[in-house]
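This is a predicted model, with the sequence first.
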Amino acid sequence: MRERSDESVPSGDGALPGGMRELYPFLYSGTADLEPVLADVRRSTVEKAEEIVALRQSVLALDGPRLEACAARMAVAFRAGGRLFTFGNGGSSTDAQDVAALFLNPGGDARPLPALALTTDVAVMTALSNDIGFDVVFARQLGAFGRAGDLALGLSTSGNSTNLIRAFEEATRRGMLTIGLAGHTGGQMAELDGLDHLFTVPSSSVHRIQEAQTTVYHALWELTQYAL
């Protein structure tokens, strides 16, 4: 199971309606007979797999042409010497690192592209958080490294992470190509005037959102490689 990302869903058993008992009723069945429990686990697994497949298909149907257009602009930026900077919080921070690794070291015959995850330098992250505030941990790094023609890609399940909003604002000021991945209806990211591309996953489940976002950025990578 994926970690919950950013501040979109509070932690704890009561974070979701019914808490853990509603999510995993087989853990609370109180029965010593494993067969009904295993059957319930199988049913739950199949339902979740079917849900994510349907969600990915709906995202593709909704955003297929927009993904292709975004990848074309990414290819133009990379051709001109642009570099990709990625960022996110919690589970989305690991996705940001996965995006950077995918573009930088794709393997096979794919073209490696310059990419850096802004979540990997613990010294910088903790220094900025301690000395200034967590809201600036990505914006300050883009202010130091970013330049016109670079790319900024941020991931959030809620779209409401303040440090992502600040980062996108800084990237826009610097003339960078900005790409956001969010859930639900996009949150505050959907209200940003300067965001060049926004892809939202229409789900209220943090886990399903993150799984679909993985598909989105892999599609962007593949389409960018094709465009190059």
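That came through fine.

can we go C-alpha only for contacts and neighbour counts from here?
Fine.

The helix or strand where Gly64 lies - contacts with which helices or strands?
Counting by DSSP states H and E, the element that carries Gly64 is helix 34-79. Under the contact criterion of 3 or more Cα pairs under 8 Å, 6 or more residues apart in numbering; DSSP states H and E, the helices and strands touching helix 34-79 comprise strand 197-201, helix 206-227.

okay, the ones you listed, which one's buried deepest?
Among those, strand 197-201 has the highest mean neighbour count (mean count of other Cα atoms under 10 Å), at a mean of 23.

tell me the angle that strand makes with helix 34-79.
Here strand 197-201 points in a direction 170 degrees away from that of helix 34-79 (axes from the mean of the first three to the mean of the last three Cα atoms, to 10 degrees).

the inter-axis angle of strand 197-201 versus helix 206-227?
Using the same axes, to 10 degrees, the inter-axis angle of strand 197-201 relative to helix 206-227 is 140 degrees.

this is the other structure I want to compare:
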Amino acid sequence: MELGAGSVESLYPFLSAETNDVDTVLDEVRRSTQAKAREIIRLRDEVRRRYREEIVECAAAMADRLASGGRLLAFGNGGSSTDAQDLASLFMHPGQGATALPAIGLTSDVAVVTALSNDVGFDVVFARQIAAFGRGGDVAVGLSTSGNSANLLGAFEEAARRGLLAVGIAGDEGGKMAESRHIDHLFVVPSTSVHRIQEAQTTLYHALWETTLLALGTGGTADVPRDSR
């Protein structure tokens, strides 16, 4: 969705400033950046307080599946597809001293995604892949800022049908994902800002990844470069 002029101004008010004074503009930029930083710090702290115990429980369940030969299947749309691929790469390449774990980003194969979208429909791009690749001992992780993506809801339903552990990461109030009976663990970032939601979700799934490695006893996370987003 494209941002209108009003939306851009609400995010970056200094862009519409009538003055051409550089110091004034830089001061506006500084205050805007500081406000956003304070908000994401507050939001991450809220997520930590809300889900600290469930992150540990979910990571333990994921570790059980992975230790028994299960794989992680991660998926999402748009920016969330990038996060899904990042999550898969974390498990595949966890850093020096840690054991690589099998993980697949379901948005990585452009030929599969475009073929399913063109020939069947975009709503099935993840469900069809879970039907093809998913096994009862696997883990399905879907990310969405709204929680309303039809292709994620279909993927979770297919995952539940096949006995996968289903983990959802959403924003705002969770959307339709919060109503789904097919998700075993749901983490919701309580914000209406897509930017802040995705920033907090990045922290959340990194915490989930590291806690899973700790549960597996693989170690080796100290040398891993941290995502700077």
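Received, thanks. Not measured: the values here are computed from a predicted model.

what's the TM-score here?
Here the superposed chains carry a TM-score of 0.93, computed using TM-score structural alignment, normalised by the length of the first structure; 216 aligned residues with a Cα RMSD of 0.9 Å.

and Val124 of the second structure, what is it in contact with?
When contacts are counted by Cα atoms under 8 Å, 6 or more residues apart in numbering, Val124 of the second structure is found next to Leu116, Ser117, Asn151, Gly154, Ala155.

Would you check the span in the first structure matched by the strand or helix carrying the third one?
In this structure, Asn151 of the second structure is located in helix 150-161 according to DSSP H and E. Counting by TM-score structural alignment, helix 150-161 of the second structure lines up with residues 162-173 of the first structure.

Show me what the matching stretch is in contact with.
Contacts of stretch 162-173 of the first structure with the rest of the structure, by Cα under 8 Å, 6+ apart, involve 87-88, 134-140, 142-143, 146, 152, 154, 177-178, 188-189, 192, 194-195.

distance of the aligned partner of Gly78 of the second structure in the first structure from Gly19 of the first structure?
By TM-score structural alignment, Gly78 of the second structure lines up with Gly90 in the first structure. Between Gly90 of the first structure and Gly19 of the first structure the distance is 21 Å, computed by Cα to Cα, to the nearest Å.

neighbouring contacts of the lengthiest strand in the first structure?
Scanning the first structure for the longest strand, with DSSP state E as the assignment, gives strand 177-183. Counting contacts by Cα under 8 Å, 6+ apart, the residues outside strand 177-183 of the first structure that touch it are 74, 77, 149-159, 168, 171-172, 189, 194-204, 206, 209, 213.

how close does the corresponding residue of the second structure for Val206 of the first structure sit to Ser144 of the second structure?
Residue correspondence, TM-score structural alignment: Val206 of the first structure in this structure matches Val194 in the second structure. The gap separating Val194 of the second structure from Ser144 of the second structure is 10 Å, by Cα to Cα.

do the same with Val113 of the second structure
Spatial separation of Val113 of the second structure from Ser144 of the second structure under the definition Cα to Cα is 17 Å.

So which of the two has more stuff around it?
The residue with more neighbours, out of Val113 of the second structure and Ser144 and counting by other Cα atoms under 10 Å, is Ser144; that gives 29 against 19.

Touching, that one and Ser80? I think so.
Yes - the pair Ser144 of the second structure and Ser80 qualifies as a contact (Cα atoms under 8 Å) at a distance of 6.0 Å.

Can you state the residues of the second structure onto which the helix holding Gly64 of the first structure aligns?
Helix 34-79 of the first structure lines up with residues 22-67 of the second structure when matched by TM-score structural alignment.

so stretch 102-117 of the second structure matches what in the first structure?
Using TM-score structural alignment, the residues of the first structure aligned to stretch 102-117 of the second structure are 114-129.

in the matching stretch, what counts as buried?
For stretch 114-129 of the first structure, a neighbour-count test (16 or more other Cα atoms under 10 Å) marks Pro114, Ala115, Leu116, Ala117, Leu118, Thr119, Val124, Met125, Leu128 as buried.

Okay, now stretch 143-157 of the first structure: how far is its last residue from its first?
For stretch 143-157 of the first structure, the separation between the terminal residues is 24 Å (Cα to Cα).
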